[in-house]
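Participant: prediction below, plus the sequence it came from.
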Amino acid sequence: MAIILSVDAMGGDHGVNITIPACLRFLSESFDLKLILVGDRDAIYSQVGDRLSQYSDRIEVIHTTQVVGMDEAPQSAMRSKKDSSMRVAINQVQTGKAHGVVSAGNTGALMATARYVLRTMDGIDRPAIAKLMPTMKGETCMLDLGANVECTPEHLLQFGVMGAQLMRGVVGKSTPTVGILNIGSEDIKGNETVKKAAELLKNSNLNFYGNVEGNDIFKGIVDVVVTDGFTGNVSLKTAEGIAKMIAFSLKEEFSRNIFSKLIALASLPVLKRIKKRVDPSKYNGAVLLGLNGLVIKSHGGADVDGFYYALKQAHHEVEVGVIGLLREYLEQNKGMLEKDEELLEFKDLSSL
């Protein structure tokens, strides 16, 4: 069976200059793939060029007249740009024409539009942004990474459920371990939201490890790290900043003098292996979990390699049936995710 992905060709900082070359590269490697390229027809054709005939049976172009700006307000984009490349690309999943959508566009607009068009699954109050990250032991999934700044304990429980099913499908972990990000490993640490969420996770049928600290994330102590979107986004951006600083420092020191340059030359094979292991392009795609359809968010500033890996992630998640695994789990565990009004003392934020 062919896997069909719709692509917001206009999204991101560079639009078709990045998205289309990445799509063509992935098409050349994945023979079971079909792509629906959504955006300005002329701009898309200018990038596809004479290769359109080569993939005529595997590419469909849908022309749209609007583009969502990277700094555009989410609600404005959702309401006033119904013919945007982002909205129409998501519509392909809603109608069943595509198995998933990939966009490098405005994150807030993508989340708002996808949530409006696809709706959340039964048992999930809010979608979360989840991302696989490299660790000392392989990969770990962290969520939420920015979609939900304020969360109730139940939201954090739902994030644990979604992250566990993602790791089951994508990485093949039968019983992935789930930890909650805290300021200490002891049960008494943390605010009331985290403490109550830990209690919910502990009483669930998930493989709950307990509290994990920020310096545990990249040790690979757990397979899933659960946190609110504010803390998760700060943690992610901090990690990205440290990685850039280390790369800058290495380059600066290795180019300091002739001896440093000789050492760099001798170290090149090791440096290349390290880069391959933690290459941020390989971990570019983040999934918006909890929706009735697969939505992959690529970094807005991604290069061709980065967008290629976002497409590859979408293809793999369709292949292993991540959405089906999550839906099946939610169906089988309805009672576990029902709100405990005595435990929760937070207002319902699901309408925000």
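Facilitator: The structure has been received and is ready for your questions. Small disclaimer: the values here were computed from a predicted structure and weren't measured.

Participant: going forward, measure contacts between C-alpha atoms and count neighbours the same way
Facilitator: OK.

Participant: the helices in the stretch 101-250 of the chain, which residues?
Facilitator: 107-118, 153-170, 192-202, 229-254 (DSSP state H, counting those that start in this stretch).

Participant: by contact count, what packs against the shortest one?
Facilitator: So the one you mean is helix 192-202. Packed against helix 192-202 by the contact rule (3 or more C-alpha pairs under 8 Å, 6 or more residues apart in numbering; DSSP states H and E) you find helix 153-170, strand 207-212.

Participant: show me what whichever helix or strand Phe307 is part of packs onto, helices and strands only.
Facilitator: Secondary structure from DSSP states H and E places Phe307 in helix 304-320. Using 3+ C-alpha pairs under 8 Å, 6+ apart, the elements in contact with helix 304-320 are strand 3-8, helix 16-29, strand 100-103, helix 153-170, strand 294-297.

Participant: before we move on, the earlier item: Serialize the helices of the stretch 101-250 of the chain to JSON lines and add fields for distance to Gln94.
Facilitator: Formatted as JSON lines, the helices of the stretch 101-250 of the chain follow (distance: least, C-alpha to C-alpha, whole Å):
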{"stretch": "helix 107-118", "distance to Gln94": "6"}
{"stretch": "helix 153-170", "distance to Gln94": "20"}
{"stretch": "helix 192-202", "distance to Gln94": "32"}
{"stretch": "helix 229-254", "distance to Gln94": "26"}
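
Participant: this is the comparison structure:
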Amino acid sequence: MSIHHQIIALDVMGGDFGPEVVIPAAALALDDMSGKISYIFFGDENRIKPLLGKYKVLEGISEIHHTSGIVTNDEKPSVAIRRKDTSLRLAIEAVKEGRAQSIVSAGNTGALMATAKLVLRCLPGIKRPALASVLPTRQGDTVMLDLGANLVCDAQMLVQFAVLGSVYARVVKGIDTPRVGILNVGSEDMKGPDLVREAASILTNIVFPGDYYGFVEGDDLAEGLVDVVVTDGFTGNIALKVAEGVSKLTSHYMKEAFLSSLPAKMGAVLAGCALKKVKKRMDPRYYNGGMFLGLDGICVKSHGGMDVYGVSRAILVAAHLVEQGYNSEVAHEIALVMNQQSNGIEPEGVIA
């Protein structure tokens, strides 16, 4: 089921730059979704109105919901969830109330996650939502989850993450039968903790939207062996941060090398087109937009330091999830998996 028109709730006050980036990003997103989306901007009306006037493309499709409260970047989630007057909270409640179909925020990650879980709750059958993102690989893009929402997981949660990731790869990425791998310390069946081996056994014995590939190791992530990588939030967050660090280190070494001498600088000029292609392929702004999958409502987190293009990509992530009816597909597939398990499918070969 696809949605032809949708309303996106934007937490305008979130992130490092607030309305000065979020509003032009909303305008930029219309280049891909013109006529399909409109906005409710949650934040300080005195800062939003002058900026809206600069973008005629937003006329007639924008509504301002003035809010007096702002969740700061260093505010504790336990404090943020008790405040009901913030732009973040009210934007999420707009989704709960049906006024909007998705919420996008560049604000405090912990506060967004905690508030969204409190207000939206999980889809029926889902134990906990997972934070997912798309990563570049040698063979295309891979969706990886969980990236930090659940530091401790059990086997059933990993199985559900596999369903969440598979549905995303199928309905948004257009992959009919996504390959799903579980991140582990080795590819052999006997390796890894019990919860990982139990999840692997369940995925081997049930029908779900993907095709279970097996275990993948850390150095397989960049190879693109699978379309979906499943892991717990503790491991996933570390893996993501390591990948980000290696990317920054590689960029640093390349700049250092090309600026090291006159011949090197000339080489950089000659290789300019190729270097631009590499930069574009690995541009973190293109992959911006962490998805809280499994919630009863679409919620997307933009990196707080992103520029206009980066935030526009996060808006498009939310728009595509809604457009392709992601949550309806998840609810259907989770119900099928639960039905199989209730009919006696148990993991095999796992020592208790």
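Facilitator: Received the coordinates, thanks. Worth saying up front: this structure is predicted, and the values here are computed from it rather than measured.

Participant: TM between them?
Facilitator: Aligned and superposed, the two chains score 0.93 in TM-score terms (TM-score structural alignment, normalised by the length of structure 1); 341 aligned residues with a C-alpha RMSD of 1.8 Å.

Participant: most packed of the helices and strands packed on helix 192-202 of structure 1?
Facilitator: helix 153-170 (a mean of 25; mean count of other C-alpha atoms under 10 Å).

Participant: give the contact list for the closest residue to Pro124 of structure 2 other than its chain neighbours.
Facilitator: Spatially, and ignoring its direct neighbours in sequence, Pro124 of structure 2 is nearest to Ala331 (6.8 Å; C-alpha to C-alpha, 6 or more residues apart in numbering). Residues near Ala331 of structure 2 by C-alpha atoms under 8 Å, 6 or more residues apart in numbering: Leu123, Pro124, Gly125.

Participant: which of the residues you listed tops the neighbour count?
Facilitator: Using other C-alpha atoms under 10 Å as the neighbour test, the contacts of Ala331 of structure 2 are led by Leu123, with 19 neighbours.

Participant: list the contacts of the aligned residue in structure 1 for that one.
Facilitator: Under the alignment by TM-score structural alignment, Leu123 of structure 2 pairs with Met121 in structure 1. For Met121 of structure 1, the contacting residues are Gly290, Leu291, Asn292, Arg327, by C-alpha under 8 Å, 6+ apart.

Participant: now render these as TSV, adding secondary structure and distance to Ala104 of structure 1.
Facilitator: Output for the contacts of Met121 of structure 1, formatted as TSV (DSSP: H, G, I helix; E, B strand; the rest coil; distance: C-alpha to C-alpha, whole Å):
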residue	secondary structure	distance to Ala104 of structure 1
Gly290	coil	19
Leu291	strand	18
Asn292	coil	20
Arg327	helix	26
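
Participant: most widely separated two among those?
Facilitator: Checked with C-alpha to C-alpha, these reach their widest spread between Leu291 and Arg327, with 9.8 Å between them.

Participant: quick one: the helix holding Phe307 of structure 1 to structure 2 mean distance?
Facilitator: Following superposition, helix 304-320 of structure 1 is found to deviate from structure 2 by 1.2 Å on average (mean C-alpha distance after the TM-score superposition for structure 1).

Participant: corresponding residues in structure 2 for that helix?
Facilitator: Helix 304-320 of structure 1 maps onto residues 308-324 of structure 2, going by TM-score structural alignment.

Participant: now swap in stretch 208-221 of structure 1 and tell me
Facilitator: Alignment of stretch 208-221 of structure 1 against structure 2: residues 212-225, by TM-score structural alignment.

Participant: what sits up against that stretch?
Facilitator: Defining contact as C-alpha under 8 Å, 6+ apart, one finds that stretch 212-225 of structure 2 is touched by 136-142, 179-189, 200, 203-204, 226, 229, 239.

Participant: mind checking the end-to-end distance for that stretch?
Facilitator: 12 Å (C-alpha to C-alpha, to the nearest Å).

Participant: for the equivalent of Glu154 of structure 1 over in structure 2, give its distance to Asp232 of structure 2.
Facilitator: Under the alignment (TM-score structural alignment), Glu154 of structure 1 pairs with Gln156 in structure 2. Gln156 of structure 2 sits 11 Å away from Asp232 of structure 2, going by C-alpha to C-alpha.

Participant: and what of Glu198 of structure 2?
Facilitator: From Glu198 of structure 2 to Asp232 of structure 2 the distance is 14 Å (C-alpha to C-alpha).

Participant: before we move on, what about Ala130 of structure 2?
Facilitator: Distance of Ala130 of structure 2 to Asp232 of structure 2, given as C-alpha to C-alpha: 9 Å.

Participant: and what of Ala155 of structure 2?
Facilitator: Using C-alpha to C-alpha, Ala155 of structure 2 is found at 10 Å from Asp232 of structure 2.

Participant: same check on Lys191 of structure 2?
Facilitator: Taken as C-alpha to C-alpha, the span from Lys191 of structure 2 to Asp232 of structure 2 is 16 Å.
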